[in-house]
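Participant: predicted model, plus sequence, below.
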Amino acid sequence: MTDCILRVENLAINRSGKNVLNGISFSLYKNESLAIIGPSGSGKTLLGLALAKKIFYRGEIQFVNDANRKIVFVEQLHHFKNLQHTNDLYYQQRFNSYDTEETETVAQSLGENLKPAEVFLKEMGIEHLRDERLIQLSNGENKKLQILKARLEEPTVLILDQPFIGLDQETRTWLQQQFEALIKSGVLMILITSAEEIPESISKVIWLEKGEVKSFEKLEKFSTRTELKTIEIKKDFVNPGLKNFLKTESTETACESVIEMREVSVQYGDKLILDKVNWKVMKGERWLLSGPNGAGKSTLLSLITADNPKAYANSIFLFGKKRGSGESIWDIKKKIGFISPELHLYFNQSSTCFETVASGLYDTIGLFRQLSDEDIELVDQRMEFYRVKDLRQKKLYELSVGEQRAVLLTRALVKDPPLLILDEPCQGLDSERKNEFLELINEVCTRRNKTMVFVSHYENDIPSCISHYIQLEHGRVVEIKNK
């Protein structure tokens, strides 16, 4: 027992009068590390927060040399404040040059740690971001900055919630190497992750299900579990009402040309984000948009979703009409279903799940109007279609990140739009729900003849209905091809 470095005994966490974690007990010994896995809503993040001593819990958590432990918790979503130290930020702010000055630069956020951070900035390939505003960083770039800041704190215990989410393959590989080095240096690593992304350097795995321990074992034994090899989609997972809906013919009369960009360039100060992009998307085409972190994908999508005023300075046609020819942003948004990690970050967490889905009818980040009886019926129907009806009255902040993402996906689909813009939609979903969602997207797109632009850094997160590919690097189109 003298080699025990962490002991957890009978840990329990109660939320809203309900035990969401119960009877959690395990121990880690010298040179061991831990992965926490489980489906959405199983309590993974809550366990991580409890280990970091950030939330109230019952039971016992004891680290060896507890008084000298430096515990750092890296959350899944990167929340930051403006220069007035408030959270008064909005989603489109990163694309409005006159408002971006309200947030710190990377260098300012690092403060006195800037000099020791130089080596990490270079290793992670983000030294060019020193003078960038935090709000203008891509999802992946923000994740890299989170991890960099955690390293600078020189933790003895490092707990990371879904550290690989939002990162391109090259950076994920680099990060796994960093974790291995940290473990060898004596840092106790605890990763909240998926079963598919457990680094080989991790020694123990705790599998949570419905708030309890399903298994706690060595990685080698865990990896042999047959239930991890393939997760079959339940034959009846598609709601009968949705099946009937998908059989009906879409009434949308979208123009044959849905998106067209001609020599599109976007520049902020001296930084060129997009460089002479030419791209045409026709009705019914399903595109995969790929590229490394910081390639310009989010900026490209913002020109389509009417969130970026730079669209007016370019030759961009949406649904057959040139941007700036008299249409309002709401005329464009009503034809688009959209989700992205950034939208998730800025969404009003105090909204109920019903309000969140209903806001998709009006393309607002929150519900700010009275719904008609027909709208209420429609929202309830869609929530039942996409299996989130049981979350109807819960607040977003009461849900796991994966459950929040499922609700926001329903929001993107609620009005049955002709164009879907799905930017890393599978982030935070467990394997079962991810596979079901991908199959659902295949059904919706093919049966309803949807046009779609889909973004993912993971090959196994790409729906089979994808018909075309476009790849960006450094703001330029480097490849366009059919499937």
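Facilitator: Cool, the structure landed. If you're wondering where the values come from, they're calculated on a predicted model, not measured in any experiment.
Participant: only C-alpha atoms from now on, for both contacts and neighbour counts.
Facilitator: Will do.
Participant: hey, where'd the helices end up in this structure?
Facilitator: 44-51, 106-110, 114-123, 139-152, 169-184, 219-222, 240-247, 297-304, 329-333, 341-346, 353-359, 373-385, 401-413, 431-447 (DSSP state H).
Participant: and for Tyr91, the neighbour number?
Facilitator: Counted with other Cα atoms under 10 Å, residues neighbouring Tyr91 total 15.
Participant: ok, back up a step: reformat the helices of the chain as JSON lines; add mean neighbour count and distance to His468.
Facilitator: Converted to JSON lines, those look like this (neighbours: other Cα atoms under 10 Å; distance: least, Cα to Cα, whole Å):
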{"stretch": "helix 44-51", "mean neighbour count": "22", "distance to His468": "36"}
{"stretch": "helix 106-110", "mean neighbour count": "18", "distance to His468": "36"}
{"stretch": "helix 114-123", "mean neighbour count": "14", "distance to His468": "33"}
{"stretch": "helix 139-152", "mean neighbour count": "19", "distance to His468": "24"}
{"stretch": "helix 169-184", "mean neighbour count": "16", "distance to His468": "21"}
{"stretch": "helix 219-222", "mean neighbour count": "15", "distance to His468": "38"}
{"stretch": "helix 240-247", "mean neighbour count": "13", "distance to His468": "23"}
{"stretch": "helix 297-304", "mean neighbour count": "21", "distance to His468": "16"}
{"stretch": "helix 329-333", "mean neighbour count": "15", "distance to His468": "23"}
{"stretch": "helix 341-346", "mean neighbour count": "18", "distance to His468": "23"}
{"stretch": "helix 353-359", "mean neighbour count": "26", "distance to His468": "29"}
{"stretch": "helix 373-385", "mean neighbour count": "17", "distance to His468": "28"}
{"stretch": "helix 401-413", "mean neighbour count": "24", "distance to His468": "21"}
{"stretch": "helix 431-447", "mean neighbour count": "19", "distance to His468": "14"}
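Participant: comparison target, given below:
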Amino acid sequence: MPDLAEDSINWFEMKGIAVRLQGRIVLEKVDWSFEKKEHWAILGGNGAGKSTILRVLAQQISYCKGTLRRHPELQGVTHLGWVHLNQPLELLAQEKLKDRWEEYSGRVQEQQTIRSMFSEYMLAEKESQDLLRLMKLDSKVDRPIRGLSNGEWRKLLLFQSLILFPKLLMLDEPFDGLDKTSSKDFKSLLRELVQHSKLSLILVSHRQDELIPEITDVMGLRNGKMEYSGRRSSILTEPNLKKLYRSETKASDTRKFQSEIIVSKFRNIEDSLIPPVKMENVHLYFQGHTVFEDFSWTWPPGEHWQVAGTNGSGKSSLVKLIVGEHLQAYSNKVWIFGKRRGSGENIWDLRKRIGVVTPELQMNYRKKITGRKVVYSGFNDSIGYYGAISEQQKETAENWLNQFDLFEIAENSFLNMSYGQQRLFLLARAMVKSPEILLLDEPCQGLDPYQRSELINKINLLGKSKATQILYISHQVEDKLDCIGATIFLPDGRIERNLSAFRKF
């Protein structure tokens, strides 16, 4: 079918669009006309098809039914900007390859910076300079991209899209992982861009409160189908929002989860007298930037803690020090289960006792395997599934798949899942080995409101069961855990105790 005419008022028109992935229909009967003067939001739960629509528009995947007609100005790749959660993972994966090449060849590889990502000519343009200042990135152009905070990453990816002057900008969950200040700054930045340019916007989100006032129209998706679409003023009603997410909590499932955890073969964390983590006068630097200065902390046995701080304050670095993924853990005074890093301890024996869910793990897990095999890989702490596991281990894995409501999609390709679905599989992967400590770095990132609530309830039950010690990182106020006994604030190390947690549990 021919493209839209030059004088068309629409950027594109979809009629009856359907998408099939791995033999399964994941999107169907989508009718959507997008006028140039409009700004749209797409709402829906995990796996609803929100990102799939964007991938169709970006010509990353094909549709099996229907028609899609574009305005001629959208035919060029540069005229369609797209910012999504997997972009930092893809760029950082390239940096990981450099590390491996450096290890094998002995040749020092140059660190990727904002400046090296773009030509000097491109950065010298007045529009580029103005954008960098607007985004507060002008002082960071020579900083390695690995050292960027979540908020800085979002701005960098937005800059990468805007520098090509797109007509239409697509943002897929741009606020996930941002602290309150960074989220507010990013929202203000978006508003200024929309108000002072001819840019049209598509904003994908799980959350109504993330929609900027300039959004004119809203589409709601559920299970790959359009529930509604139209003007924001008439669409954003409580009944419409409830259609998109499962809101019922099955009490029987909650009791089943709790009872199975308590009678499982977990140890009781209160039996241990040795702190799982102890740090003394830690100094941590990255590319000339101080992350920690004279930082000391002891994680008492039997307690669940939260790590708080703004983007870039060192929360994820703390997790890397514990796991042993940061080399400076071996040059500092860091003890894990009473054994000092660098004293000849067996790193793999220690890792068997630690469950981890982090954005970095999700970045590294780019294997073309099913969700079920991702969970199986947790028994060996491998990226990818290699070799067989016992029948008892399979039974344990299937139990965790059921606990997180993942059984129905367990045979789907992990890489074709939504960001939030991947996060749930990685949590199940962490739990199969019955870890003594569980490190959760933004575990709810990418989850819709229903799944957030369910996951928080289940993590709280884990905490109540005293089966594992939890170290929890989250920016969202509503994602707070009742079982948390204390919070450490970074980078200064200030501690606040929560005595009510001990009274409850």
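Facilitator: Nice, thanks for sending it over. Remember, predicted model here, so these are calculated numbers, not experimental data.
Participant: need the TM-score between these chains.
Facilitator: Taking TM-score structural alignment, normalised by the length of the first structure as the basis, the two superposed chains have a TM-score of 0.90; 476 aligned residues with a Cα RMSD of 2.8 Å.
Participant: for the helices of the first structure, give me TSV that also has distance to Lys395 of the first structure.
Facilitator: Formatted as TSV, those follow (distance: least, Cα to Cα, whole Å):
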stretch	distance to Lys395 of the first structure
helix 44-51	17
helix 106-110	31
helix 114-123	37
helix 139-152	24
helix 169-184	32
helix 219-222	35
helix 240-247	25
helix 297-304	27
helix 329-333	25
helix 341-346	14
helix 353-359	6
helix 373-385	15
helix 401-413	9
helix 431-447	20
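Participant: how about these, which one is nearest Glu196 of the first structure?
Facilitator: helix 431-447 (8.8 Å; Cα to Cα).
Participant: what's the neighbour count on Leu481 of the second structure?
Facilitator: By other Cα under 10 Å, 20 other residues sit near Leu481 of the second structure.
Participant: apologies, that question was intended for Leu447 of the second structure.
Facilitator: Counted with other Cα under 10 Å, Leu447 of the second structure comes out at 25.
Participant: grab the nearest non-local neighbour of the corresponding residue of the second structure for Ile329 of the first structure.
Facilitator: Alignment note: Ile329 of the first structure maps to Ile347 in the second structure; criterion TM-score structural alignment. Of all residues not flanking Ile347 of the second structure in the chain, Gly324 sits nearest, at 7.7 Å (Cα to Cα, 6 or more residues apart in numbering).
Participant: what is the aligned counterpart of that neighbour in the first structure?
Facilitator: Using TM-score structural alignment, Gly324 of the second structure pairs with Ala306 in the first structure.
Participant: and Arg452 of the second structure, by the same measure?
Facilitator: So, by TM-score structural alignment, Arg452 of the second structure is matched to Lys434.
Participant: strands along the stretch 151-300 of the second structure, start to end?
Facilitator: Under the criterion DSSP state E, counting those that start in this stretch, strands of the stretch 151-300 of the second structure are mapped to 168-172, 200-205, 217-222, 225-231, 277-286, 289-299.
Participant: one step back: for the residue nearest to Ile347 of the second structure, give its distance to Arg452 of the second structure.
Facilitator: 29 Å (Cα to Cα, to the nearest Å).
Participant: ok, now Gln422 of the second structure?
Facilitator: In this structure, Gln422 of the second structure and Arg452 of the second structure are 14 Å apart, going by Cα to Cα.
Participant: do the same with Glu125 of the second structure
Facilitator: 43 Å.
Participant: what's the answer for His283 of the second structure, then?
Facilitator: Separation of His283 of the second structure from Arg452 of the second structure (Cα to Cα) stands at 35 Å.
Participant: same check, this time on Leu415 of the second structure
Facilitator: From Leu415 of the second structure to Arg452 of the second structure the distance is 21 Å (Cα to Cα).
Participant: and for Phe12 of the second structure?
Facilitator: 34 Å.
Participant: Gln112 of the second structure too?
Facilitator: Distance from Gln112 of the second structure to Arg452 of the second structure, by Cα to Cα: 34 Å.
Participant: same thing with Ala388 of the second structure?
Facilitator: 33 Å.
Participant: again, but for Tyr419 of the second structure
Facilitator: Shown here: Tyr419 of the second structure relative to Arg452 of the second structure, a distance of 13 Å by Cα to Cα.
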